[in-house]
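Asker: Sequence and predicted structure are below.
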Amino acid sequence: MGIKRSLVLLFSSYGCLLLAQEKSIDTIYVFDNQMNRVKLFHPVNTISAEEVDRNSTNLSELLRFQSQVYIKENGRGAVSSPAFRGTSAQQTAFVWNGININSNFLGQGDINNIPLFGYDQIGIKAGGGSVVYGSGAIGGSIHLNNILDFNKGFHGSVFSEVASFNTFNNFVKGSYSNEKFSFKASGNYSVSQNDYEVSDLDYINRNGNYYNTTFNVGASYKITDDHKISWQSQFFDSSQHYPVFEETATKTKYKTQSIRSLIAWDWNAIKFSNAFKAAYTEENFQYFGALDLPKSSGGTGKNYILKNDFNYFLNSKWNINLIGEFQVNKGEGYKSGISDVSRNVGSVSGLLRYFATKNLRFEGGFKKDFVENVTSPVMYSFSGKWNTSHWYNLGLNFSKNFRYPSFNDIYYEPGGNKDLRPEISTQVDMNNEFKIGSFKLNVTPYYMNITDLIVWLPTANGYWQAFNVNKAESYGLESHLSFYQQFGKHRIKATAGYYYARSIDKETQKQRPYIPMHRGMAGIDYEYGFFRFFAQGLINGLTYTTSDEERKTAIDPYFILNAGISATISKKYTLGFKVNNVTDTYYKTVSFYPLPKRNYSVYAAINF
């Protein structure tokens, strides 16, 4: 345990300033330093590294069964995109250790080309967050965070899984830390033939094989008690073959490689803290129109990022937070008309927090982006949290958010449009949290208005082009019920959620495609001594696939159930067995591409 002489500046669970005298503390370093402040005002669903093992196929499966995010996947392991609250993938921000990592070209993240393993926690935040997390944080944000702790000595773990369709997942992680230094590294390799069959359609997932490799490494060093430098990097390599419907059809594939690296310097004094980050991210991708031919198209995107986060306490009630960021975004395409483009992006954000009492706090924020060749508006946000009693808390959030056009939207040939305006949204939600005994219930109604939607439409010239045309609104309800209880050696954790999303095109008053109005999920985790059992269910309502709500092409409702058991010996050795899609249900999230029916996996884990 480390002994720190000096006053320690912390946010408490009530958001107040704690001035602690000399005390014994365990120190951890979280790369996304804003996340603890976000949690003071917004519900954040956090998935721990241990919970990842339940849905270890890919990030799509994990989010589908353990969050409120709707996942649209073109077959298992293929192109996959998320949607919050009736929005789109472009209106979802992926944030890696506090850095927005949406693609320069597409303006979104392909979930199955983002690693599943190697994070210490995954956070899911619904609702707008552009003031803090930038372009694309309209419907919500997905946070992939790494943590480095101190005074923990050496720890290691190995996870290995064998699953249906010749699927193999292997993950190894090691860490070492003392009072001044912390180091962590991990690696993952996943590969699958992925040739599942769906008899309902006489379908075989031909040419669906994939593999991906990930390496994560991080380190932190305390220069003094007040100054710390840290480093985190991720290297990812992936290959996806795209399914074909006939054995004689031309087989295609997509390959991608990404690099993410950041260096951080943190300065924590008595009344202020400052976090400075310098980051570099790179994405490379190649599409092959035929497996045995050279690439048909591709591109390379590079981002150089500087970000400074200054936080100052005027006193125990008032807190000022200033964030400045500058990026250079570069892109070079291959056979896409994007020859060599570069864009400078800067932003200034300010947040003022007021802790009126132990149970009442407010936050107001603004942000101005300066995007080269794009006119961007001033964003703002307001949040309030009132813990009215021991059984009821009330939260209110109002914000203006945006997404500026991607490189493809502007420069792709043919079809790019240099006159595009950013997408703008205004939204409000109200979080109601009830606590009764071992139960906790969150009920959040919301409303969102979106203008200047960027859509690609067919033209008279025979190609598709990007336009600002649609206006949309989305309103609905998110609810989540959780229960936890321990009886001697018995531990029970249960969750359930219901999500209603009405997302309409204002011109047609029709539900937007691939937005189910009704969804629900539930899960139970039971543990007794060395034995553990879990089950998780997902229900998805009718989903239209066209803008005119055509019933015959819609995706029918479905229910999926997964279950698994495991045993842990000496708190070190775990052996588990899982059954996915226990009910052998035929289902799909995208027309023509069904997902697997009943399948199995066996896994082993060692912690030392």
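Answerer: It's in.
Asker: For the rest of this, base every contact and every neighbour count on C-alpha atoms.
Answerer: Will do.
Asker: what's the burial count for the closest residue in space to residue 290 that isn't next to it in sequence?
Answerer: Take residue 290 and drop its neighbours on the chain: the residue closest to it by CA to CA, 6 or more residues apart in numbering is residue 252, 4.9 Å away. Using other CA atoms under 10 Å, residue 252 has 21 neighbouring residues.
Asker: For residue 252, which residues are in contact?
Answerer: Going by CA atoms under 8 Å, 6 or more residues apart in numbering, residue 252 touches 241, 242, 243, 287, 288, 289, 290, 291.
Asker: make it 6 Å
Answerer: By CA atoms under 6 Å, 6 or more residues apart in numbering, residue 252 lies in contact with 241, 242, 288, 289, 290, 291.
Asker: so which of the residues you listed is the most crowded?
Answerer: Top of the contacts of residue 252 by neighbour count (other CA under 10 Å): residue 241, with 23 neighbours.
Asker: Would you mind measuring from that one to residue 289?
Answerer: 11 Å (CA to CA, to the nearest Å).
Asker: Off-centre distance for the helix or strand residue 36 falls within?
Answerer: Following DSSP states H and E, one finds residue 36 within helix 35-38. Centroid separation between helix 35-38 and its chain, computed with CA atoms, centre = their mean, to the nearest Å, is 15 Å.
Asker: all helices for the stretch 251-400 of the chain, in order.
Answerer: Here the stretch 251-400 of the chain has no helices by DSSP state H, counting those that start in this stretch.
Asker: try the chain
Answerer: For the chain, helices defined by DSSP state H occupy the ranges 35-38, 59-66, 130-133, 407-411.
Asker: And here is the other one:
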Amino acid sequence: MVYRFVFILVGLSPFLTWAQNTDVEILDTVYLTDQQLRSFNTGQQQIHISDSIIYSQSFSLTDILQRESHIYFKQNGYGMVSSASFRGTTASQTAVVWNGININSALTGQADFNTLLSANFSSIDIKAGGGSVLYGSGAIGGSVHLNQDLPQRIEEEHELQTGYGSFNTFESRYHYQNQWENFKLKLAYARRQSDNDFDIPEQNRNNLNGQFEMNSIDATVALDLSKHHQLQYFGNYSFGERHFSLLRLSDPKTKFDNADTRNMLAWQSQWKNMQSKLKLAHLTENFTFYDNLDRDTSSSSSVNTNWLQYEFWIEWQKIKMNAVLNYQSTTAEGNQLENAQRDVAGVSFLFQHQLFKNFEYEITLRQDINDDFENPFLMSLGAVYEIQSYWKWRWHASKNYRLPGFNDLFWVNGGNTDLNPEIAYQTEFGTALNFKRLNFSVTGFYNDISDMIRWLPDSNGIWRPENTQAVNTYGVEASTAYKYKLATGQQINLKTQYSYTVSENQATGNQLIYVPFHQANANLAYLNRKWSVDLNWMYNGAVFTRTDNNPNHQVEDYQLFDVQFSWRFPQFLNSKLSLRALNILDLAYEAVDNRPMPGRSFSINLITQF
């Protein structure tokens, strides 16, 4: 049934394309991989991280997002498994979107941010709040967007970035781009490796069996077939090996190998006031977990996903409309999986209207269909009202959902095929003031989540997933940005972010584990023509580690201070040299109970262009 539904819709798409031929305003030529991200976000808070910020920091995606956003990360030790929490939700309720495609693991329903290197992306966007209408299952708390957009015109460029730091940590990246008439090409390779053997003062030993290495090969290609048609290719191959740090000297040594591929071909067509894009993608996940390196015992799983999506855009006066048809087929195999397969088809309709000069609203709708669940009808509403040129109010509400992962459904001797999707109703209301030097934003949010999936022991002591929990999350987020020019070529920048989050189990009234009430970060930067200095501060409040909120079982709050000095040498291959000092106060802290994090560390980084 699902196959028939998809092919009928795709077959009708050419007629939809020519249904409107009124001559109105002309759309600009775009080379965006995720145009919905830029266009349909009315009423939602969004953070944009440019390539200049990405390249000025380490290759760790976790580190960048902790410094630049409200997202809370739970790391099982530095470089180990890293999961994100948006507005008090779980890791599986945060969507990671690569060039417009949701890449959360089909097995766990979440993404491990320490298997993704940030170095090769053109930009990263963070969208808070529900987004299931656009990105499907999992986009309940928010979404992280990894983009490889192409500018309209690129020049030949070679860029080499190398770095070395404490704990024998190496980072290296090579980037090449060029354009030959109608053909554009960007290639990049990045690698990050570390012995990760920092001191653990409380245990009078080093971090043992914590070494890791991660690699990322990326390609972006665009070919202008004619004035109205362009063919694009986006590719990513991520692979690596991580040993998991030992809690005790007597523990067996373990490690995790992963190899993931992402390939997408897109055909974009553009006319006066219309656009269409057909995307074909193939994604794979492959991993092997070694539970005892001395005995060489292991388990492995592999996932294959095929993705088809058609998008049609039209602009008419002050109206934007977008219809999206998508279909994905996923299969998985592994030592602990049985009959893991899923086919999902969906149709979305997005509508945006600037009703008045100072008022804009949007309505988005989505219906998914699959053979295993009764998928809910999803929708979102958003509005922005401009009181003055510098003062705006925004509002957004949405219904979102998450399908159970393959491990939840098909795990041998543990899976539960009777699970229901998680359902969430979310709303937020905020205001923003934008002056010449100062920007300020504050947002209040509320999320009502039902049928949350938890793994619990049954009457026989076997752990199985069940729909048991209802959760309310609510709170407030605030951010400021201030820029002041001291003199020609000199500037001071200040950015601050704060969030207060309550994530409450409705049955017990307790805060969910590993959700801090308070979280904040700040960055103060002085920029000169030839050099700059950045000071970073990050604070994470205490978190409970037991569901009964026992105060004797919690990870204490911590705050970290980092500093970075950078010098530019335009006369020498347009180079930039940076020195970083992280956790400069050498504070002992943990992000997860009994998982120590590094103390003070240093690194040096050089970027050259030729």
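Answerer: Here it is on my side, so go on. Model, not experiment: these values are computed from the prediction.
Asker: Would you mind putting the contacts of residue 252 of structure 1 into TSV with distance to residue 402 of structure 1 alongside?
Answerer: Listed next are the contacts of residue 252 of structure 1 as TSV, based on distance: CA to CA, whole Å:
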residue	distance to residue 402 of structure 1
241	34
242	32
288	33
289	34
290	38
291	39
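Asker: Which of those residues fall within strands?
Answerer: Cross-referencing the contacts of residue 252 of structure 1 against strands under DSSP state E gives 241, 242, 288.
Asker: And the last one, what's its match in structure 2?
Answerer: Superposed on structure 2 with TM-score structural alignment, residue 288 of structure 1 falls opposite residue 290.
Asker: between the ones in strands among the contacts of residue 252 of structure 1, which is closest to residue 118 of structure 1?
Answerer: Using CA to CA, residue 241 comes nearest to residue 118 of structure 1 of those, at 23.9 Å.
Asker: Correct me if wrong: that closest one contacts residue 253.
Answerer: Yes: if you go by CA atoms under 6 Å, residue 241 of structure 1 and residue 253 touch, sitting 4.1 Å apart.
Asker: what do the two both touch?
Answerer: Counting by CA under 6 Å, 6+ apart, residue 241 of structure 1 and residue 253 have no contacts in common.
Asker: coming back round to it: quick one: the helix holding residue 36 of structure 1 to structure 2 mean distance?
Answerer: When structure 2 is overlaid, helix 35-38 of structure 1 sits 1.6 Å from its aligned residues on average, using mean CA distance after the TM-score superposition for structure 1.
Asker: which residues in structure 2 does that helix match up with?
Answerer: Helix 35-38 of structure 1 covers residues 37-40 of structure 2 once aligned (TM-score structural alignment).
Asker: And stretch 72-92 of structure 1, by the same measure?
Answerer: Aligned using TM-score structural alignment, stretch 72-92 of structure 1 spans residues 74-94 in structure 2.
Asker: Tell me the buried residues in the matching stretch?
Answerer: For stretch 74-94 of structure 2, burial by neighbour count (16 or more other CA atoms under 10 Å) applies to 74-94.
Asker: picking up where we left off before, and the counterpart of the residue nearest to residue 290 of structure 1 in structure 2, how far from residue 198 of structure 2?
Answerer: If you follow residue 252 of structure 1 across to structure 2 using TM-score structural alignment, you land on residue 254. Between residue 254 of structure 2 and residue 198 of structure 2 the distance, using CA to CA, works out to 18 Å.
Asker: thinking again about what came up before, quick check: the gap between the match of residue 252 of structure 1 and residue 595 of structure 2.
Answerer: 15 Å.
Asker: Dump the helices of structure 1 to TSV, plus mean neighbour count and distance to residue 338 of structure 1.
Answerer: Below are the helices of structure 1 laid out as TSV (neighbours: other CA atoms under 10 Å; distance: least, CA to CA, whole Å):
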stretch	mean neighbour count	distance to residue 338 of structure 1
helix 35-38	15	36
helix 59-66	22	30
helix 130-133	23	27
helix 407-411	22	6
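Asker: Relative to residue 220 of structure 1, which of these is closest?
Answerer: helix 35-38 (18.8 Å).
Asker: from the ones in strands among the contacts of residue 252 of structure 1, which is closest to residue 230 of structure 1?
Answerer: Checking these against residue 230 of structure 1 with CA to CA, the nearest one is residue 241 at 37.1 Å.
Asker: so what corresponds to that closest one in structure 2?
Answerer: Under TM-score structural alignment, residue 241 of structure 1 pairs with residue 243 in structure 2.
Asker: how about its match, what does it touch?
Answerer: Counted by CA under 6 Å, 6+ apart, residue 243 of structure 2 has contacts 209, 210, 211, 254, 255.
Asker: Among those residues, which ones are in strands?
Answerer: Among those, the members falling in strands (DSSP E) are 254, 255.
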